[in-house]
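Asks: Generate coordinates for the sequence data below:
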Amino acid sequence: MGERAQSHYVKLTKDHGPVEDITPGELNQPIEVPQLAVHKCIECGQPLPESYSPPADEAWMTGIFGCAEDGESCLTGLFCPCVLFGRNVESLHEETPWTAPCVCHAIFIEGGIALATATAILNGYIDPGTSSLIFEGLFFTWWMCGIYTGQVRETLQKKYHLSNSPCDPCCVHCCMHWCALCQEHREMKGRLSDNAFSETTIVNAPPIQEMEPSHGKENPETSSDYSNEHTGLELQAV
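Replies: From the prediction side, this is the model:
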């Protein structure tokens, strides 16, 4: 019997290590395809064309101290700032009614101002330590409300690509809350009026067509011609 052919298989032992060190999970990485890479909007997530470039920050239509330019919003912001804030939030988020932010603003801002006024009036009847504690709590609440209202202003800036004027949105509301509310209301009011259709197209409906039933009999000449046309056929045997 001839010699046994040499086997091409190598018997592995414990001394044989892996040929290549593969990191766990290295083979399950996603593949990047440049053709499928699509730029999307950060706000809405819709795909954008390749030639799209984000618009630069625009300036506000009115200044921070231009409250007198709109008398209605100026009076509302002066005497009822909670109502003006609720209207601004409703204009930004249509699904949110204006009553909820209005009540929150009235509790924390107007309520805090009323509590601070009462504490100042009753300064002699309240313990100084209690008064200082109340003012510290009101000061902290004021800054927290400024952060919340500043986020609303920041949402408005992202929507219309507005620049920080005169500074960060939260700092604007903490330092000039009433002026900021009026400016935001004027900005949204002006933007909505610019986006409205200046010309309306009037489309006239077509005239109504009515079918009148024929009460009379058919014309005998027409009926006779129609019958002669069909009766004039001849049958031929095949």
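
Asks: CA only for contacts and neighbour counts going forward, please
Replies: OK.

Asks: Which elements pack onto the longest helix anywhere in the chain?
Replies: Longest helix of the chain, by residue count under DSSP state H: helix 128-160. The contact analysis (3 or more Cα pairs under 8 Å, 6 or more residues apart in numbering; DSSP states H and E) places helix 128-160 against helix 81-92, helix 111-121, helix 169-175, helix 177-195.

Asks: for comparison, sequence B:
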Amino acid sequence: MDIDYDSQQSKWSIGLFECGGNPSTFFITWGMPCVTFGQIAEVVDEGKHSCFAHGLFYNILMTVSCQWLYACTFRRKLRAMFGLPSAPCNDCCVHLCCHSCALCQEHAELKYRGFDPCNGWIGLPKAHPLMPPSMERF
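Replies: Presented below is the predicted three-dimensional model:
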């Protein structure tokens, strides 16, 4: 399935409060948000850090209730990747007020755009311009 990224850049694929659309993502996010966040962050930062590293740092920030600040930076990067609007309000407000819903929305957006956050950076679609270069054997 070929995805035309340019034609899909005007709005989010699901609304902020449609977090129940994918039950497995919903339950994982509500029970262990570090997992969903780690998956999102690994793809958004193009594999620079692993899902585990992002999730661990997220958990450390949870101890002082600042994980939403870290997550809002990745929402901003995700929006920039796809030209998405800052809706219904700015990224930090979204994560402060509706953190789990924001994570579900971001996870769904990556899936809609052809990524598989569960597989991390290596799960990128073959034709995506952000795909890391393949190492061919000679």
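
Asks: Residue 113 of the second structure maps to what in the first structure?
Replies: Using TM-score structural alignment, the equivalent of residue 113 of the second structure in the first structure is residue 191.

Asks: Give me the neighbour count for its match.
Replies: 13 (other Cα atoms under 10 Å).

Asks: Look up how far residue 74 of the first structure lies from it.
Replies: Applying Cα to Cα, to the nearest Å, the value for residue 191 of the first structure to residue 74 of the first structure is 18 Å.

Asks: dump the residue contacts of the nearest residue to residue 169 of the first structure once chain neighbours are set aside.
Replies: Distance criterion Cα to Cα, 6 or more residues apart in numbering; nearest residue to residue 169 of the first structure, sequence neighbours excluded, is residue 150 at 4.7 Å. Residues in contact with residue 150 of the first structure (Cα atoms under 8 Å, 6 or more residues apart in numbering) are 169-173.

Asks: For residue 150 of the first structure, what is the corresponding residue in the second structure?
Replies: Residue 150 of the first structure maps onto residue 72 in the second structure, with residues paired by TM-score structural alignment.

Asks: Check residue 90 of the first structure too.
Replies: When the second structure is aligned by TM-score structural alignment, the residue opposite residue 90 of the first structure is residue 42.

Asks: ok, how many other residues are close to that match?
Replies: Residue 42 of the second structure: 25 neighbours (other Cα under 10 Å).

Asks: Number of residues surrounding residue 97 of the second structure?
Replies: Residues near residue 97 of the second structure, counting by other Cα under 10 Å: 11.

Asks: just checking, the match of residue 90 of the first structure touches residue 55?
Replies: No - the pair residue 42 of the second structure / residue 55 is not scored as a contact, 9.5 Å apart, by Cα atoms under 8 Å.

Asks: give the contact list for residue 19 of the second structure.
Replies: Here residue 19 of the second structure is in contact with 26, 101, 104-105 (Cα under 8 Å, 6+ apart).

Asks: And it, how close does it get to residue 30 of the second structure?
Replies: Using Cα to Cα, one gets 10 Å for the distance from residue 19 of the second structure to residue 30 of the second structure.

Asks: Could you do residue 95 of the second structure as well?
Replies: Using Cα to Cα, residue 95 of the second structure is found at 14 Å from residue 30 of the second structure.
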